[in-house]
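Participant: Structure of the sequence below:
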Amino acid sequence: MKTINIAGVPEHFNLPWHLCVENGEFDSVGIDLQWTDVPEGTGKMCQMLRNGETDIAVILTEGIVKDINAGNPTKIVQVYVESPLIWGIHVDANSRYKSLSDLEKAKVAISRYGSGSQLMAYVNADNQGWKTDEIEFEVVNTIDGAVEALTSGKADYFMWERFMTKPLVDKGIFRKIADCPTPWPCFVIAVRNEFLEKNIGSIELILEIINNTTREFKDIPSIDRTLASKYHQKIEDIQEWLHLTKWSQKPLEEKMLNKIQNQLFDLKIIDKKGTFAELVKII
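Facilitator: Below is the predicted model:
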């Protein structure tokens, strides 16, 4: 049995992985896949890949593209979720901010530098025609940290996946002002170069197993109820999320990588663009 470490956010997107682990599908091919939940998100997972704390990460596309360009010795081996991530833009329920335009000079809570919550704050600002070099950030680590920061006034707004944040809106802790979808597929599967070079056969098996599950995931009986229960969501919200979410079983295409890098470069999030071979490994 070969032990392989994988990391991802504790969100509904990753339930297919947990089902495969629970059903013994990786065990059946001699792989002990050890999953680590990373509530801090993409910035933390980039650090884990760099430090060898995980072999694989299911990670936000823009975050890992940025970090590979910054020297992370990792490759993207596949798109995991093809549909955009819908980022909700949230303020404290009692905040004086009422509309998106009110947030132009406001301080953003982010999980950490290099995270999706930071990168999408730049994308949103650019969409609104705001000056992206004037954005102020408050690092909060997790969604619980964001609640504390917005409640205490240390930060003014917080961008996080809309459906995972909705329970806080329903409880009257946050108020959602707007949505900001990613202009690219939201999650990819990334593997450390050192591990990939020595274990390409194992990676092929892992991708085959997860792809078989994501192809049929929406057809699993009562999957909406399972998701709603596990992630503390309303059934109607999960049903909407399932309708909007499309998993992928395909590599990241060069045309899409170029689009992502061009936008990150234009926003000054990256200062150089890597080649397709530097960022992607087709398996």
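Participant: okay, CA-based contacts and neighbour counts for the rest of this
Facilitator: Noted.
Participant: distance of residue 29 from residue 196?
Facilitator: As judged by Cα to Cα, to the nearest Å, residue 29 and residue 196 stand 17 Å apart.
Participant: Who has more neighbours out of those two?
Facilitator: Between residue 29 and residue 196, residue 196 has the larger neighbour count (other Cα atoms under 10 Å), namely 19 against 14.
Participant: Now the second one, please; I'll put the structures next to each other:
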Amino acid sequence: MKNLKIAGVPEHFNLPWHLCIENGDFVKHDIALEWTDVPEGTGKLCQMLRDGETDIAVILTEGIIKDIVAGNTSKIAQIYVQSPLIWGIHVGAKSPFETIDDLENKIVAISRYGSGSHLMAFVNAENEGWDTANLRFEIINTLDGAVDALTAGTADYFMWEHFMTKPIVDKGIFRRVGDCPTPWPSFVIAVRNEVLENDPEAIEKVLEIINSKTSTFKQIPGIDSQLAERYNQKQDDINEWLNLTRWSQTKPDKITFDKIQEQLLDLSIINNTIPFESLAT
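Facilitator: Below you'll find the predicted structure:
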């Protein structure tokens, strides 16, 4: 039995992994895949790959590219979700801010540096024509930390996935003043280089199994109800999210990922680009 560790955020995008694990799909192929939920998000996942705490990470595209460029000895093995991630831009319910324009030069709550909430603040600022040099950040670690910071006023706005934060909006804790979709595929599967070199057949089998699940995921009977129950979502919201989400079963391609690096360079998220062969398998 080959033991492998995998980590990702506790969000609806990753239900296909949990179903495969619960159904014993990996064990049938002599792979013991141990999942770890990481509510802190991409910055924490990058650190786990660096430290060998996980072998595989289901991770935001921009975050892992930034970290590989910065020296993380991992590679992107596959695109996991092709569709953009829709980042809701949130303020505290009692804050004076009404529009995205009101947030220029205000303090952004981020889970940690290098996280999606950090990097997408640059994308949003660029979209709005703001000077990214004026961005200021408050580290809040988790979604609960963001609730505390926006409620107390120690941060002014917070960017997180639209549908995962919608229950907090519905409860009147956050207000959403806009959305900011990623200009690239949202999630990829990254693997530590050591694991790619030592266990290539096991990694290929893991990808084959998850691809089989994601290719038919939307056709699973009652999957919308299961998602709504597991992730505390309204069924209408889940159905909207399912309509917007497209999983991928494809390897990274050089043209797309060279372009993403150029976009990140233009945003000053990375200081240089690296060859595609150093970034992806």
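Participant: so what's residue 78 of the second structure up against?
Facilitator: 188-190, 249-252, 281 (Cα atoms under 8 Å, 6 or more residues apart in numbering).
Participant: Surely it is in a strand?
Facilitator: Yes. Counting by DSSP: H, G, I helix; E, B strand; the rest coil, residue 78 of the second structure is found in a strand.
Participant: Skipping adjacent residues, who's closest to it in space?
Facilitator: Distances taken as Cα to Cα, 6 or more residues apart in numbering put residue 251 closest to residue 78 of the second structure, at 4.4 Å, once the chain neighbours are dropped.
Participant: SS state for the one you found?
Facilitator: Look at residue 251 of the second structure: counting by three-state DSSP, its state is coil.
Participant: Burial check on residue 153 of the first structure, number of neighbours?
Facilitator: By other Cα under 10 Å, the residues close to residue 153 of the first structure number 13.
Participant: Repeat that for residue 151 of the first structure.
Facilitator: Each residue near residue 151 of the first structure was counted by other Cα under 10 Å, and the total is 18.
Participant: Repeat that for the one 10 residues further on.
Facilitator: As a burial measure, the neighbour count of residue 161 of the first structure was computed by other Cα under 10 Å and equals 18.
Participant: picking that back up, the residue nearest to residue 78 of the second structure contacts residue 81, correct?
Facilitator: No. Taking contacts as Cα atoms under 8 Å, residue 251 of the second structure lies outside contact range of residue 81: 11.5 Å.
Participant: So which of those two has more stuff around it?
Facilitator: Using other Cα under 10 Å as the criterion, residue 251 of the second structure and residue 81 rank with residue 81 on top: 25 against 15.
Participant: Which elements pack onto the longest helix seen in the second structure?
Facilitator: Counting residues, the longest helix in the second structure under DSSP state H turns out to be helix 200-216. Counting contacts by 3 or more Cα pairs under 8 Å, 6 or more residues apart in numbering; DSSP states H and E, helix 200-216 of the second structure packs against helix 15-22.
Participant: what's the offset of the next helix or strand along the chain from the helix it packs on from the middle of its chain?
Facilitator: Next helix or strand after helix 15-22 of the second structure toward the C-terminus (DSSP states H and E): strand 31-37. On the basis of Cα atoms, centre = their mean, to the nearest Å, strand 31-37 of the second structure is displaced by 18 Å from the centre of the chain it belongs to.
Participant: what's the answer for stretch 268-279 of the second structure, then?
Facilitator: Once both centres are worked out by Cα atoms, centre = their mean, stretch 268-279 of the second structure turns out to sit 19 Å from its chain's centre.
Participant: Now that stretch: buried residues?
Facilitator: The neighbour-count check on stretch 268-279 of the second structure (16 or more other Cα atoms under 10 Å) flags 269-270, 273, 276, 279 as buried.
Participant: Of the contacts of residue 78 of the second structure, which is the most crowded?
Facilitator: Among these, residue 190 has the most neighbours (other Cα under 10 Å), with 31 neighbours.
Participant: Name the helix or strand for it, please.
Facilitator: Secondary structure (DSSP H and E) places residue 190 of the second structure in strand 187-192.
Participant: quick one: that strand to helix 200-216, angle?
Facilitator: Interaxial angle of strand 187-192 of the second structure relative to helix 200-216 (axes from the mean of the first three to the mean of the last three Cα atoms, to 10 degrees): 170 degrees.
Participant: Strand 187-192 of the second structure vs the first structure, average distance?
Facilitator: Its matched residues in the first structure lie on average 0.2 Å from strand 187-192 of the second structure after superposition (mean Cα distance after the TM-score superposition for the first structure).
Participant: which helices and strands does that strand pack with?
Facilitator: If contacts are counted by 3+ Cα pairs under 8 Å, 6+ apart, strand 187-192 of the second structure sits against helix 42-51, strand 56-60, helix 61-69, strand 74-81.
Participant: could you redo the last one with a cut-off of 10 Å?
Facilitator: Counting contacts by 3 or more Cα pairs under 10 Å, 6 or more residues apart in numbering; DSSP states H and E, strand 187-192 of the second structure packs against strand 2-8, helix 42-51, strand 56-60, helix 61-69, strand 74-81.
Participant: Show me which residues of the first one are buried.
Facilitator: Meaning strand 2-8 of the second structure. For strand 2-8 of the second structure, by 16+ other Cα under 10 Å, it's 4, 6-8.
Participant: How about the second one?
Facilitator: The neighbour-count check on helix 42-51 of the second structure (16+ other Cα under 10 Å) flags 42-46, 48-50 as buried.
Participant: rewinding a little: take the buried residues of stretch 268-279 of the second structure and write them to CSV, including secondary structure and distance to residue 137 of the second structure.
Facilitator: Compiled in CSV, these are given as follows (DSSP: H, G, I helix; E, B strand; the rest coil; distance: Cα to Cα, whole Å):
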residue, secondary structure, distance to residue 137 of the second structure
269, coil, 15
270, coil, 18
273, coil, 25
276, helix, 31
279, helix, 28
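Participant: show me the contacts for the spatially most central residue of the second structure.
Facilitator: Note on the second structure: the residue nearest the mean C-alpha position is residue 60, at 3.6 Å, using Cα atoms, centre = their mean. Contacts for residue 60 of the second structure (Cα atoms under 10 Å, 6 or more residues apart in numbering) come out as 8-9, 41-43, 45-46, 79-81, 85, 115-116, 182, 185-190.
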